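Peer 1: model this:
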Amino acid sequence: MFKLTRPATAEREIKKSRFATIAAPIADEAAAKAFIAENAFADASHNCWAWRIGADYRFSDDGEPGGTAGKPILQAIEGQEVDNVAVVVSRWFGGVKLGTGGLARAYGGSAAECLRAAEKEEIIPTTMLSVAIAFTDLALVESRLEAFDDIVTAARDFDADGAVFRLAVPDRRLVPLAELLRDLTNGRAALDPDILADPSLSA
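Peer 2: A predicted model of the protein is given here:
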């Protein structure tokens, strides 16, 4: 699965109708609605759209025959394996009717063309991991964590015993990291969730 790193646009003309597409990364439904409102052209015949965030999605035909615009845009999003994205395809009618099949191809194809050309990066599944480290192990653990450029320290809170790290860890690194922390601290590091104790997490 991929996500867009920046907005992307594309334009094309099909049987005298002009289609303008804009796609952008979004974080939530509110951001999707705001993006659609900001990128709907007042003078366009139709502003059709779709967005997807994980298992959630919405789409609109905006006056085009049912199933000819919003759904093909969503199918283009799915076909390009893009998540956390909103796509708006605006059409200016040029006087030649495309038919339902032609409309679906035009809207879906416009969205797919835009998404193909967009700058994307792979979405790497991550897990938030809390790790309690005693003061005696702190310097060693911190130095080793710095060697991982794909593990992000989201927070570090101190208490009477040491520090609790909140780490964003790529799932593929969970088990190796848990084993490393246990080795570095002779088993004193407390992990939540406990990767090594839960078979479903270490599978």
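Peer 1: Please make it C-alpha for all contacts and neighbour counts, starting now.
Peer 2: Will do.
Peer 1: For this protein, identify the residue most remote from the centre.
Peer 2: Ranked by distance from the centre of the chain (C-alpha atoms, centre = their mean), the top residue is residue 136, with 39.1 Å.
Peer 1: Spatially nearest residue to the residue nearest the centre of the chain, not counting backbone neighbours?
Peer 2: What sits nearest the mean C-alpha location of the chain, by C-alpha atoms, centre = their mean, is residue 84, with 3.6 Å. Computed as C-alpha to C-alpha, 6 or more residues apart in numbering, the closest residue to residue 84 that is not its neighbour in sequence is residue 53, at 4.4 Å.
Peer 1: what's the answer for residue 129, then?
Peer 2: Distances taken as C-alpha to C-alpha, 6+ apart place residue 167 nearest to residue 129, at 5.1 Å, with adjacent residues excluded.
Peer 1: another one to check against the first:
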Amino acid sequence: MEKNQDIYKTIKTATTGVLFKDRNSKFLGYAYPVQQETDIKQLLDTLRTEHSGANHVCYAWQLGVGETSYRVNDDGEPSHSAGTPIYGQIQAFELTNILVAVVRYFGGTKLGVGGLVSAYRTTAQMTLTESKVVRKKLMATLFLEFEYVSMNKVMRIVKKHSLRVVSQTMDMKCKICLSLPKSDFQKIKGKFEAIQEVLVKE
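Peer 2: Predicted coordinates for the structure are as follows:
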């Protein structure tokens, strides 16, 4: 993982159907950028439906930055012969917020545990090599509510720190939702709280 805990590496878009063969067994690699476990379940359900004739759909995923959560699944293959080597490649590429799955169609010849480990690791590696890796910054959201008279003070801070306005409503009161780097959150929140007329909410 990056030294700056605000920056993390993931993949830009899904990579699908990367093929590796070993003794007539076919291994198809898939990698997806994900944000939460519900995304993962839906993707795996779709894969299993698309490959209903496959013998195994093995996978590994990791979510989070700093404090990460992960899971590996061998889907009936010998213990640690599939999910663990797939996860090893997620770690080798230093990625998070990612799901890597490998679909196996058995070719009639047993590969042995060592052969399986190599095949799943190689398929995951090939899949991630074909994926577009991107660096992303952890962002946080801040909500402001204030009277029109405070608009100039608020917008001065927004422009000075190049904050992104996610949404704004100008009714009886002004309401603005801002997106800002997580590492700057407390400092910038304090600047807005220093304006007496501004209500600040996370």
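Peer 1: Give me the TM-score for this pair.
Peer 2: The TM-score (TM-score structural alignment, normalised by the length of structure 2) is 0.75; 189 aligned residues with a C-alpha RMSD of 2.9 Å.
Peer 1: Residue in structure 2 paired with the residue farthest from the centre of structure 1?
Peer 2: Superposed on structure 2 with TM-score structural alignment, residue 136 of structure 1 falls opposite residue 149.
Peer 1: Tell me the secondary structure at its match.
Peer 2: Here residue 149 of structure 2 takes the helix state, with states given by DSSP: H, G, I helix; E, B strand; the rest coil.
Peer 1: can you tell me what part of structure 2 the top helix by length along structure 1 aligns to?
Peer 2: When structure 1 is scanned for its longest helix (criterion: DSSP state H), the result is helix 99-117. Aligned using TM-score structural alignment, helix 99-117 of structure 1 spans residues 112-130 in structure 2.
Peer 1: Return the mean post-superposition distance for the matching stretch against structure 1.
Peer 2: In the superposition with structure 1, the average deviation recorded for stretch 112-130 of structure 2 is 1.6 Å (mean C-alpha distance after the TM-score superposition for structure 1).
Peer 1: Now do the contacts for residue 169 of structure 2.
Peer 2: If you count contacts by C-alpha atoms under 8 Å, 6 or more residues apart in numbering, residue 169 of structure 2 has them with 175-176.
Peer 1: Show me what residue 38 of structure 2 lines up with in structure 1.
Peer 2: By TM-score structural alignment, residue 38 of structure 2 lines up with residue 30.
Peer 1: For burial, what's the neighbour tally of that match?
Peer 2: Residue 30 of structure 1 is flanked by 9 other residues according to other C-alpha atoms under 10 Å.
Peer 1: and it, that one's in a helix?
Peer 2: Yes. Under three-state DSSP, residue 30 of structure 1 sits within a helix.
Peer 1: Do you have the strands of structure 2 handy? List them.
Peer 2: 7-11, 15-22, 25-33, 56-63, 69-73, 98-105, 133-137, 139-146, 164-170, 174-181, 199-201 (DSSP state E).
Peer 1: quick one: contacts of the longest one?
Peer 2: Outside strand 25-33 of structure 2, the residues that touch it by C-alpha under 8 Å, 6+ apart are 10-21, 97-109, 119-120, 123-124, 126-128, 131.
Peer 1: and the residues you listed, which are buried?
Peer 2: With neighbours counted using 16 or more other C-alpha atoms under 10 Å, the contacts of strand 25-33 of structure 2 contain these buried positions: 10-11, 14-16, 18, 20, 97-106, 119-120, 123-124, 126-128, 131.
Peer 1: ok, the match of residue 38 of structure 2 to residue 144 of structure 1 distance?
Peer 2: Here the criterion is C-alpha to C-alpha, to the nearest Å. By it, residue 30 of structure 1 lies 39 Å from residue 144 of structure 1.
Peer 1: With that, I have no additional questions.
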